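*Asks:* Sequence plus predicted model, see below.
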Amino acid sequence: MIRRNTIQCALVHEAVNKLRCHATADQIYDEVVKEHPNISRGTVYRNLQRLCELGDIRKREIPGGADRFDHLCSDHYHARCVKCGRVFDVDMEYIADMEKSIRDTHGFVFTGHDIVFKGICSECKSNP
């Protein structure tokens, strides 16, 4: 794949790195459009997909919520607050061979795993 760095792609990548909050595509668009009001939502979405394909960012599928985009590309776990919906990194070692513990694979060839813990974040706990 030929890697062309477009201004729009750089703007989207910069927004993901600036936000550092496991932002949704809409949140990233809102961040980019503050400085560049003429950029389209479709351009932002296409560049998010491109950055994922290039390995510059990672898309995290969050059960019960919108996909999030992570500036950290290393394997790690997440927690989602059940009150506010924000997503946080979990400070624990990634278990690389967890798939080997599965007894009945139902014919699957496993290629990895994502775990999202759920709970109540400290901010929501403090403000009931």
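*Replies:* Ah, there it is. Numbers count the residues shown, from 1 in each chain.
*Asks:* For the rest of this, base every contact and every neighbour count on C-alpha atoms.
*Replies:* Fine.
*Asks:* contacting residues around H13?
*Replies:* 48, 51, 56-57 (Cα atoms under 8 Å, 6 or more residues apart in numbering).
*Asks:* Please apply the same query to Y77.
*Replies:* 89-92, 94, 114-117.
*Asks:* how about 7 Å then?
*Replies:* Y77 sits next to 89-90, 114-116 when contact means Cα atoms under 7 Å, 6 or more residues apart in numbering.
*Asks:* Comparison target, given below:
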Amino acid sequence: MADMQYATQSRRRIFQFLKECNDRTVTASDVAEYLEKQNCAVNMTTIYRYLDKLAREGTIMKYVAEKGSQSAYQYVEPGRHCEEHLHLKCVKCGRIIHLDCHFMQEISHHILEDHNFALQCRNSVLYGICQDCREKENNS
């Protein structure tokens, strides 16, 4: 019984952390660090299993890591339809911007018609620098 309560409490804290960080991605290490600060020790295997479960359910997006780095995760608000649009990630601050505009229909259609390639948007990310970070660079 105590193990079940512990697991439930740790899962609730992980889920809350993901919701609080919904404008950026976090890694499993970020989750572990947060839990440690909350005096809620959870091993990394448990964290990864729960993150993978949430990703399979569609509650969070899993962005597969480049070789040598950790995968990143982001909470997805219900009804966001992240499988239908690309995501823009700032390489400076980690912020994620959802490219959920009419442009996605145009580019998906173009790629299919002109290149005979069906775009799969889920977990797809374009990297760059957001407006806030560009402004900080210009002001320094």
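*Replies:* Good, I have the coordinates. Because the structure is a prediction, the values reported are computed rather than measured.
*Asks:* Out of the contacts of H13 of structure 1, grab the one that's most surrounded.
*Replies:* The residue in the contacts of H13 of structure 1 with the most neighbours, by other Cα atoms under 10 Å, is L48 (24 neighbours).
*Asks:* Apart from its neighbours in sequence, what residue is nearest that one?
*Replies:* Excluding its sequence neighbours, the residue lying closest to L48 of structure 1 (Cα to Cα, 6 or more residues apart in numbering) is V12, at 6.9 Å.
*Asks:* that older thread, lining up the contacts of Y77 of structure 1 with structure 2, which overlap?
*Replies:* Compared against structure 2 with both residues aligned by TM-score structural alignment, their matches' Cα atoms under 7 Å, those retain 90, 114-115.
*Asks:* Just give me the closest of the residues you listed to V44 of structure 1.
*Replies:* D114 (24.7 Å; Cα to Cα).
*Asks:* residues near the closest one, how many?
*Replies:* That count, for D114 of structure 1 with other Cα under 10 Å as the rule, works out to 13.
*Asks:* quick one on the thing from earlier: taking the contacts of H13 of structure 1 one by one, which sit in helices?
*Replies:* Among the contacts of H13 of structure 1, the residues falling in helices (DSSP state H) are 48, 51.
*Asks:* Could you work out the most separated pair of the contacts of H13 of structure 1?
*Replies:* The widest separation within the contacts of H13 of structure 1 (Cα to Cα) is 9.5 Å, between L48 and D56.
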